[in-house]
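Asker: Structure, please.
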Amino acid sequence: MKSYSMLALLFLGTTSLLHAQASSPPSYVTDAVSDSARPAAEKQLDSDRKPAALVAFAGIKPGDKVADVMPGGGYFTRIFSKVVGAKGHVYAVVPESYASKAPPERLKSIRALVADPVYSGNTSLEVRPFERLDVGAPLDVVWTSQNYHDVYGAVNAAFSVSGSTGPEQAAKLDAAVFKALKPGGVYIVVDHAAAPGSDGRDAHTLHRIDPATVIAQAKAAGFVLEARSALLSNPQDTHEKPIFAPEIKGHTDKFVLKFRKPVR
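Answerer: Below is the predicted model:
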């Protein structure tokens, strides 16, 4: 019990430090978030999604090469593009399985983003299999937000890898991320939290996953868990409802994990 208490105190101290660091993001991050080119509808989400603090936590900086895996409509892609600047690059990575099976309108927003002159100079759309994230250059950061549970839970055919079950798909994703990152590179996973000890049980039904499951899989791929943040936590979420339930939608308890590829 004593060792557990010491571990809990260490975790709380680390979390407090992370919050202190994230409270004052660099100007290149705040400038990217406040950029006038961002759609008003996306800016309205900022108070809940806390992009400036998250990007600062990830350590994304000018000149970085960043992969935004399963970018949705490009909420974070736009911000990353402005942060990394002309000397960096953002790869919006859409799984080949998703691109081939999802309705075309699902990719309309991200295709429009990479074609927009505001972003096209340093942003590209990459359609490739889960297990191959090579983009032609070692990456500084790989980011995936609210997607890991979809891969692990094999939520629908669009997230499938031929011959793999859900947990195996997620393991292949982690292995591909590890290979694509440069030594010392960072892997960020943000997702909806499931009840502690639930493993991946709720990934398919509630669209949630236990962070301990993500940590175990990432470590198996070779990553080291460097930090975790409570920036998006919500203690009022009981983890019992699907993330789309009206009373919790947009305000689920989310975890933020920062893994690092060892230098050696």
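Asker: C-alpha from now on. contacts and neighbour counts both.
Answerer: Noted.
Asker: State which helix of this protein is the longest.
Answerer: helix 2-22 (DSSP state H).
Asker: Which neighbouring elements make contact with that one?
Answerer: When contacts are defined as 3 or more C-alpha pairs under 8 Å, 6 or more residues apart in numbering; DSSP states H and E, helix 2-22 packs onto helix 51-58, strand 224-229.
Asker: tilt between that helix and helix 51-58?
Answerer: With axes from the mean of the first three to the mean of the last three C-alpha atoms, to 10 degrees as the basis, helix 2-22 and helix 51-58 are set at 120 degrees to each other.
Asker: just the strands in the chain please.
Answerer: Counting by DSSP state E, one finds strands in the chain at the ranges 65-69, 89-95, 123-128, 139-145, 181-192, 224-229, 254-260.
Asker: Which residues does the third one contact?
Answerer: Right, the one you point to is strand 123-128. Strand 123-128 is contacted from outside by 81, 89-96, 99, 110-111, 114, 135, using C-alpha atoms under 8 Å, 6 or more residues apart in numbering.
Asker: mind redoing it with 10 Å?
Answerer: Contacts of strand 123-128 with the rest of the structure, by C-alpha atoms under 10 Å, 6 or more residues apart in numbering, involve 65-71, 77-78, 80-82, 84-86, 88-100, 110-111, 113-117, 133-135.
Asker: Buried residues in it, which are they?
Answerer: Buried residues in strand 123-128, counted by 16 or more other C-alpha atoms under 10 Å: Thr123, Ser124, Leu125, Glu126, Val127, Arg128.
Asker: Now do that strand against strand 89-95, angle only.
Answerer: 30 degrees.
Asker: do the same with the last one
Answerer: Note on geometry: by the same axes, to 10 degrees, strand 254-260 and strand 89-95 are set 120 degrees apart in direction.
Asker: which residues does Asp253 contact?
Answerer: 191-194, 208, 230-239, 243.
Asker: one more, for comparison:
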Amino acid sequence: VVEIWPSGGWYAEIIAPYLNESGQYISAGYDPNDETPYFRARAAEFMERLNKDPDLYSNVQHNILKPPDRMEIAEPNSADLVLTFRNVHNWMANDHAEAIFEGFFKALKPGGILGVVEHRGDAAVPQDAGAKSGYVNQEYAIALAKKAGFVFEAASEINANPKDTKKHRDGVWTLPPTYSSVNDEEKQSYSEIGESDRFTLKFRKPE
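Answerer: You can find the predicted model right below:
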């Protein structure tokens, strides 16, 4: 199982131990020596999490995904499952989304599964190609995956939040847990909205 850009390892803490005895968790993460301080810090946070319990994370492999130069997330046709959580908008911002989805397709075995979770944009609003608000229209994400060769299999509302109007001055980052530019008086109302509305999509690489 490959997790894309696991950041500090929130999902890795769940997935990697599950795979420890009968599988392998591969992180396609940030470069620990990246020139961007944020990426270096998140990579260090991820490794610190692993090092706290080396037995539990003994079967973890760390690869670097740094577009556009380092794009191989795993050996070709080797992965059963690729997962990405709230990353598509970052790749769109730098015009790397198409190439990264192609990388997912290349890494998966025939019949392998791609799971995508992302902040869901308003379908009535045309998609901003750079996803400046952090929101991505569901149909846009489906089109990205299909263009790379995937078959769309299913969508789940498990991460939906109908309270999210998606009309926030600092985009998705106005909402918790970031609360970008939110003052103390506003914080309660944004807290009541909760975190962003998200789509959860399943794709398959044809056999």
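Asker: The counterpart of Tyr91 of structure 1 in structure 2: neighbour count?
Answerer: Using TM-score structural alignment, the partner of Tyr91 of structure 1 in structure 2 is Ile26. Ile26 of structure 2 is flanked by 22 other residues according to other C-alpha atoms under 10 Å.
Asker: Distance of Ile26 of structure 2 relative to Tyr135 of structure 2?
Answerer: Distance, Ile26 of structure 2 to Tyr135 of structure 2, using C-alpha to C-alpha, to the nearest Å: 27 Å.
Asker: before we move on, what about Asn59 of structure 2?
Answerer: 34 Å.
Asker: Comparing the two, which residue is more hemmed in?
Answerer: Of the pair Asn59 of structure 2 and Tyr135, Tyr135 is the one with more neighbours under other C-alpha under 10 Å, namely 25 against 17.
Asker: how about the more buried one, what's its partner in structure 1?
Answerer: Using TM-score structural alignment, Tyr135 of structure 2 pairs with Arg208 in structure 1.
Asker: ok, that match - contacts?
Answerer: Counted by C-alpha under 10 Å, 6+ apart, Arg208 of structure 1 has contacts 146-150, 152-153, 191-195, 198-202, 239-243, 252-254.
Asker: The helices and strands packed on helix 2-22 of structure 1: which one's closest to Ser27 of structure 1?
Answerer: Of all these, helix 51-58 sits nearest to Ser27 of structure 1, with 9.7 Å by C-alpha to C-alpha.
Asker: okay, the closest one sits on what stretch of structure 2?
Answerer: Under TM-score structural alignment, there's no match for helix 51-58 of structure 1.
Asker: how about Arg204 of structure 2, what's its match in structure 1?
Answerer: So, by TM-score structural alignment, Arg204 of structure 2 is matched to Arg260.
Asker: swap that for Ile100 of structure 2, please
Answerer: So, by TM-score structural alignment, Ile100 of structure 2 is matched to Leu173.
Asker: What of Ile15 of structure 2?
Answerer: Match for Ile15 of structure 2 (TM-score structural alignment): Phe80.
Asker: Quickly note the distance from its match to Ala8 of structure 1.
Answerer: 33 Å.
Asker: For burial, what's the neighbour tally of Leu56 of structure 2?
Answerer: 17.
Asker: Name all residues that make contact with the residue lying closest to it once chain neighbours are set aside.
Answerer: Leaving aside its chain neighbours, Leu56 of structure 2 sits nearest to Pro17 (5.8 Å; criterion: C-alpha to C-alpha, 6 or more residues apart in numbering). Contact criterion C-alpha under 10 Å, 6+ apart gives Gly23, Gln24, Tyr25, Asp55, Leu56, Tyr57, Ser58, Asn59, Val60 as the residues in contact with Pro17 of structure 2.
Asker: who's in contact with the fourth one?
Answerer: Shown here is Asp55 of structure 2, whose contacts under the criterion C-alpha under 10 Å, 6+ apart are Pro17, Asn20.
Asker: measure it to Glu21 of structure 2 for me?
Answerer: 11 Å.
Asker: same check, this time on the fifth one
Answerer: Counting by C-alpha to C-alpha, the gap from Leu56 of structure 2 to Glu21 of structure 2 is 9 Å.
Asker: Centre-most residue in structure 2?
Answerer: Centroid-nearest residue in structure 2: Phe85, 2.7 Å away (criterion: C-alpha atoms, centre = their mean).
Asker: Residue in structure 1 paired with that residue?
Answerer: By TM-score structural alignment, Phe85 of structure 2 lines up with Ser145.
Asker: Would you mind confirming that that match makes contact with Gly73?
Answerer: No: with contact defined as C-alpha atoms under 10 Å, Ser145 of structure 1 does not reach Gly73; the gap is 11.9 Å.
Asker: Against Leu56 of structure 2, how distant is the closest residue to Leu19 of structure 2 other than its chain neighbours?
Answerer: Closest residue in space to Leu19 of structure 2, ignoring its immediate chain neighbours: Tyr25 at 6.4 Å, by C-alpha to C-alpha, 6+ apart. Distance, Tyr25 of structure 2 to Leu56 of structure 2, by C-alpha to C-alpha: 11 Å.
Asker: overlap in contacts of the two?
Answerer: Ala16, Pro17, Tyr18, Leu19.
Asker: can you map out the helices along structure 2?
Answerer: Under DSSP H, structure 2 gives helices at 12-19, 37-52, 88-93, 97-107, 138-148, 184-193.
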